[in-house]
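Visitor: Sequence and predicted structure, then a few things I'm wondering about:
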Amino acid sequence: MANSSSTAFIGIGVMGEAILTSVLRTVDPQHVRVADGRVEYARERAAAHGVRAAASNTEAVDGAAVVLLAVKPKDIGAVAEEIAPAITPGAVVVSVAAGISTAFLESRLPAGTPVVRVMPNTPATIGAGVSVLSAGTHATPAHLDQISTLLEGTGAVYRVDEPYQDAVTAISGSGPAYVFYLIDALAEAGVLGGLSRDLARDLAVRTVAGAGAMAQQTGEHPVVLRERVSSPAGTTVAALRELDERGVRAAVIAAAETVRTRSIEMGRELDS
């Protein structure tokens, strides 16, 4: 029987550690075990967080109520098969691997194992992330509630039907990289205009953060907010026209569509 408060982490990379930090806000560290292919690294991170380091993946999951898989997509099938004999009946298996379907994991785990697929993003490391959950065949609304509670310290948590997870990957999963790209471009423009690199970077970072916060807090459509900044025949209108003429909007949509397509392909490649 699974210990109702115990959680196992397989993989303690950036995202695994971000979720671990969140979980420790509500779970006793003594009920958390971690394992990683880098044994010494796992021990180091376990000591830093006051949790237990397991000697193996199977030891980590033994008796755990929740098993979180935060390994690379190419490794997740082998890890699932490795831990399957040690999974306790009733345990929920959570995957944060892009492109990996719940069906892929279900086929490698004991029959009836509830599986929840999650697409988080890197701002989860500072509690400002987005995590999107989907239920597998045997995962109930109660299981989703359980995992939502586990992840609430990482930021906002949403739910979608699994077929939409590839689109989620394209928007919130990979989205921070698009924003960092924009910040870098804005900062470079500031340097070109004669600003110091430090000032240009700070202006770019704070502008993007402030605009995002404003869009979230007001709830107004981005078009409305954009128009309020765009005086007739003014500088901002001229800049937006330049962006349109250079196809920036179309490029962003195309980039996101490329991610969605690649996420689908990854799942198919591993399934074959």
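Guide: Received it, and whenever you're ready, just let me know what you need. Small disclaimer: the values here were computed from a predicted structure and weren't measured.
Visitor: contacts, neighbours, all on C-alpha from now
Guide: Will do.
Visitor: what are the ranges of the strands in the stretch 51-200 of the chain?
Guide: 52-53, 64-69, 92-95, 115-119, 129-135, 155-159 (DSSP state E, counting those that start in this stretch).
Visitor: Same list (the ones you listed) but as a markdown table, adding distance to Val205 and mean neighbour count.
Guide: Formatted as a markdown table, the strands of the stretch 51-200 of the chain follow (distance: least, Cα to Cα, whole Å; neighbours: other Cα atoms under 10 Å):
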| stretch | distance to Val205 | mean neighbour count |
| --- | --- | --- |
| strand 52-53 | 37 | 22 |
| strand 64-69 | 32 | 26 |
| strand 92-95 | 31 | 25 |
| strand 115-119 | 25 | 27 |
| strand 129-135 | 17 | 23 |
| strand 155-159 | 20 | 16 |
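Visitor: What is the neighbour count of Gln217?
Guide: 9 (other Cα atoms under 10 Å).
Visitor: my bad, should have said Arg268
Guide: Close neighbours of Arg268, defined as other Cα under 10 Å, add up to 14.
Visitor: Pretty sure it sits in a strand.
Guide: No. Counting by DSSP: H, G, I helix; E, B strand; the rest coil, Arg268 is not found in a strand; it is helix.
Visitor: any idea how far the spatially most central residue of the chain is from Ala35?
Guide: In the chain, the centroid-proximal residue (Cα atoms, centre = their mean) is Pro120; its distance is 1.5 Å. Plainly put, Pro120 is 20 Å away from Ala35 if you go by Cα to Cα, to the nearest Å.
Visitor: dropping in the other structure now:
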Amino acid sequence: MDDNTMSGPLLLVGCGNMGRAMLRGWLDAGFICADAVHVVEPAVSLREEAGALGVRTHVSTETLEPGFKAALAIFAVKPQVMAAALPAYRPHVAEGVTVSIAAGIPLASIAAGLGEVAIVRAMPNTPAAIGKGSIVLCANERASAAQIASVTGLLSANGTVHRVESEAAIDAATAISGSGPAYVFHFIECLADAGVNLGLPAPLALALARETVEGAGALAMATGTPPSDLRRQVTSPGGTTEAALTVLMGDEGLRDVMRKAAVAAHRRAVELAGNISA
């Protein structure tokens, strides 16, 4: 155990794919001991998978001890059920900090369900499942510096954590990092399809597309060089890459398409937040 270790208890509400992957990251990183974690998950199969990690599991709040108080509670449930689920946890989270990773639910809506407590809203993305996530968070005024630091330490086991001051930035980040993996997966699809169109066997085309995206991303992270410079370094005048970039960077090219896609995702994030808080 190190200085970032929590003594607990930690309460995880919901243990689906994202919740379980994040929990495994916290345990593997030594952020908390398994016996200090309580998971509430009504689905039998998901509860059994959580139990296999050595944590304590519960069907509902009814099997939590009446005096149970979470130092840190994480809600990893579907946005549609949050409003109905929150009130039952009021007695158990009043003295700690609550983290919501449910997309589109504003801090004010969470406080309406839990009361005036310390709350952090976080937006992870799917690479958090392998410790490579990009996670954006913001906190309400009741969250102390120590609590925010504790949450940041917890989530850092799942990837890189960025703190923002406004919820508007969370909605913008949803359009970039939250939905972004799907954009990259689609790019891989398209690149592989282009390879097949040029005559490559489908398995080879897909392997080349995956490896190219992985390698280019790793290079961009490792060097810290601006991507525009990296692009120029691989683009020889009159060469094959320049020929391709003439298409990708032309009118209605990739930059314009990505901006339109991000605007559409951001608009939907704002709409969802408004619908939930209404």
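Guide: Alright, I've got the coordinates. A quick note: this is a predicted structure, and the numbers were derived from the prediction, not measured.
Visitor: TM-score of the superposition?
Guide: The TM-score (TM-score structural alignment, normalised by the length of the first structure) is 0.93; 267 aligned residues with a Cα RMSD of 1.7 Å.
Visitor: sorry, back to before: quick one: contacts for the residue mapped onto the residue nearest to the centre of the first structure from the second structure?
Guide: Pro120 of the first structure maps onto Pro124 in the second structure, with residues paired by TM-score structural alignment. Each residue near Pro124 of the second structure by Cα atoms under 8 Å, 6 or more residues apart in numbering is listed here: Ile101, Gly133, Ser134, Ile135, Val136, Ser177, Gly178.
Visitor: Tell me the residue in the first structure aligned with the fifth one.
Guide: Spelled out, it's Val136 of the second structure. Val136 of the second structure maps onto Val132 in the first structure, by TM-score structural alignment.
Visitor: Helices along the stretch 101-250 of the first structure, start to end?
Guide: 102-106, 141-151, 165-168, 175-192, 197-218, 222-229, 235-245, 248-271 (DSSP state H, counting those that start in this stretch).
Visitor: which one of those lies closest to Thr26 of the first structure?
Guide: helix 141-151 (7.6 Å; Cα to Cα).
Visitor: Do I have it right that Thr241 of the second structure meets Gln233?
Guide: No. Here Thr241 of the second structure does not reach Gln233: they are 10.5 Å apart, not a contact under Cα atoms under 8 Å.
Visitor: Between these two, tell me which one has more neighbours.
Guide: Thr241 (14 against 9).
Visitor: With adjacent residues omitted, what lies nearest to Ile12 of the first structure?
Guide: Asp36 (6.2 Å; Cα to Cα, 6 or more residues apart in numbering).
Visitor: Distance check, the one you found against Thr102 of the first structure.
Guide: 22 Å.
Visitor: Quick one: map Arg33 of the first structure onto the second structure.
Guide: Match for Arg33 of the first structure (TM-score structural alignment): His38.
Visitor: In which helix or strand does its match reside?
Guide: strand 37-40 (DSSP states H and E).
Visitor: list the helices and strands that strand packs on?
Guide: With contacts defined as 3 or more Cα pairs under 8 Å, 6 or more residues apart in numbering; DSSP states H and E, strand 37-40 of the second structure has these neighbours: strand 10-13, helix 44-51, strand 56-58.
Visitor: Just give me the mean distance for the last one relative to the first structure.
Guide: Once fitted to the first structure, strand 56-58 of the second structure is off its aligned match by 1.0 Å on average (mean Cα distance after the TM-score superposition for the first structure).
Visitor: Provide the aligned range in the first structure for that strand.
Guide: Under TM-score structural alignment, the match for strand 56-58 of the second structure is residues 52-54.
Visitor: Then stretch 14-25 of the second structure?
Guide: Going by TM-score structural alignment: stretch 14-25 of the second structure matches residues 11-22.
Visitor: hmm, who's touching the matching stretch?
Guide: So stretch 11-22 of the first structure is in contact with 9-10, 34-37, 42, 45, 49, 69-71, 120-122, 124-127, 150-154, going by Cα under 8 Å, 6+ apart.
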